[in-house]
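A.B. asks: Below: sequence and its predicted model.
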Amino acid sequence: MPPAKKPAARPYHHGDLRRAVLTAALDVIAVDGPAALSLRDLARRAGVSHAAPAHHFKDRTGLLTAIAAEGFGLLAATLADASDLKDAGVRYVRFAREHPAHFQVMFTPQLLRADDLELATARALAADALRTAVSAVRPDDLGIDARLAGVAAWSLAHGFATLLLGHNLDGPVGDKDPEEVFRTLAAMLFRTGGKPDGPRS
């Protein structure tokens, strides 16, 4: 009796290979950071030839640029329905926690191809979503220019998220919900429906 034939390996469809390489890359970045990426290693992880990832991304910079573009698209979607600037900050922190590998890559421009159209488009969408949240702030609400309020909110959210992902806040945050901790911090700077308290006498 002839030996049973092994089932043919399922070929990757065009989109499957790209997604498989991106997923493998995100796993590596989440554990070891972007510096650990190797297209040859990712091909091995995805179960494809070592040349296959280059077909989709050309090189390591192209792969990281694709990750950043995807990240900005996800961030734009996360911020889309923010009710106000404070809520946008909470959503920003949530995005960083849910997509730590994307977050590491998105704000490291030296790793990316600056003239990439997909990246520029996704980055613009995220910026528009943030501007929408900022536009709800009236200058007299905070006593400062609304655009500067946006910079302050972004700085607070980005700094908090970066420190959180680096485990620099394990002590002060402890087992508390990081989003609730951020809400408390944001409330110290951004009051709803009135100007900040003046100096106490």
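C.D. replies: Looks like it arrived, so ask away.
A.B. asks: use CA for all of it now, contacts and neighbours both
C.D. replies: Fine.
A.B. asks: Enumerate every residue touching Leu164.
C.D. replies: Applying Cα atoms under 8 Å, 6 or more residues apart in numbering, we find Leu164 in contact with Asp170.
A.B. asks: Secondary structure element holding it?
C.D. replies: Using DSSP states H and E, Leu164 sits within helix 146-165.
A.B. asks: For that helix, buried residues please.
C.D. replies: Buried positions in helix 146-165, judged by neighbour count with 16 or more other Cα atoms under 10 Å: 146, 149-150, 153-154, 156-158, 160-162, 164-165.
A.B. asks: Please apply the same query to stretch 113-129.
C.D. replies: 113, 118-119, 122-123, 125-126, 129.
A.B. asks: among those, which are in helices?
C.D. replies: 118-119, 122-123, 125-126, 129 (DSSP state H).
A.B. asks: any idea which residue sits dead centre in this structure?
C.D. replies: Most central in the chain under Cα atoms, centre = their mean is Phe103, positioned 3.5 Å from the mean C-alpha point.
A.B. asks: Included below, for side-by-side comparison, is a second structure:
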Amino acid sequence: MARQSYHHGDLKSVILAQAAALVAERGADGISLRELARVAGVSHAAPAHHFTDRRGLFTALATEGFTLLAAALSGARPEFAHAARAYVQFALDHPGHYTVMFDKMLYDATDPALRAAEVAAAAELTSGVATLTDPNAQADPEGAALAAWSLVHGFTLLTLNGAVADAEPVDTAERIARILFSG
């Protein structure tokens, strides 16, 4: 990443964007606040002002990710197959966020803002599941929600990890959602 001078008042957003990009590029293990400060062109203490430490950084990144996922799912209404598409597209568009969101060892899972963002994203996915006409899904909405999330999350991880070579993963997500949940 090229070093850029910091000349605006939104350092938190700049650092989160750079952290997401670096996580997507090489994983979370090697990311430090000091490196993010260097890349952002600010003092090494500046990121700590916003995040305290790596755990704080990843908590903020996961919170932002769940918030973005909730918005993507909200815009994908009304049916679950649309939510499946939106879920996979979100992960493809935000792989750094996605990586951190589902690695609870990286962040503070008790953070209230994070919990609220997770609940919002889960509610959006569940609202898509509620549109299923499958009698089994209607009889067991919690089981249907878990099955639906397992489907999209598992397919997304397979895609991001290169285990599934698919030229159109978003279309495939919709197709498999329809196959498994068409009643």
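C.D. replies: Looks like it came in fine. In this text the structure is predicted, and so the values were computed from the model without any measurement.
A.B. asks: Can you give me the TM-score here?
C.D. replies: The TM-score (TM-score structural alignment, normalised by the length of the second structure) is 0.90; 178 aligned residues with a Cα RMSD of 1.8 Å.
A.B. asks: With respect to Tyr92 of the first structure, which of the buried residues of helix 146-165 of the first structure is nearest?
C.D. replies: When those are ranked by distance to Tyr92 of the first structure (Cα to Cα), Ala157 comes first, at 6.4 Å.
A.B. asks: residues in contact with whatever residue of the second structure lines up with the closest one?
C.D. replies: Aligned by TM-score structural alignment, Ala157 of the first structure pairs with Val152 of the second structure. Counting by Cα under 8 Å, 6+ apart, Val152 of the second structure makes contact with 84, 87-88, 173.
A.B. asks: Contacts only, for the residue located most distally from the centre of the second structure.
C.D. replies: Distance to the chain centre peaks in the second structure at Pro135, reaching 30.0 Å (criterion: Cα atoms, centre = their mean). By Cα under 8 Å, 6+ apart, the residues touching Pro135 of the second structure are Gly183.
A.B. asks: Going along the chain, name the helices of the first structure.
C.D. replies: Under DSSP H, the first structure gives helices at 14-32, 39-46, 52-57, 60-79, 85-98, 100-106, 117-135, 139-142, 146-165, 170-173, 178-189.
A.B. asks: and the angle from the fifth one to helix 117-135?
C.D. replies: Here helix 85-98 of the first structure runs at 140 degrees with respect to helix 117-135, directions being taken by axes from the mean of the first three to the mean of the last three Cα atoms, to 10 degrees.
A.B. asks: before we move on, the earlier item: how near is the residue nearest to the centre of the first structure to Leu75 of the first structure?
C.D. replies: Distance of Phe103 of the first structure to Leu75 of the first structure, given as Cα to Cα, to the nearest Å: 9 Å.
A.B. asks: and what of Glu179 of the first structure?
C.D. replies: Glu179 of the first structure sits 16 Å away from Leu75 of the first structure, going by Cα to Cα.
A.B. asks: More neighbours: those two, which one.
C.D. replies: The neighbour count for Glu179 of the first structure versus Leu75, taken as other Cα atoms under 10 Å, is higher for Leu75 (26 against 18).
A.B. asks: That one matches what in the second structure?
C.D. replies: In the second structure, Leu75 of the first structure lands on Leu69 (TM-score structural alignment).
A.B. asks: from memory that match sits against Phe90, does it?
C.D. replies: Yes - in this structure, Leu69 of the second structure is within contact of Phe90 by Cα atoms under 8 Å, at 6.4 Å.
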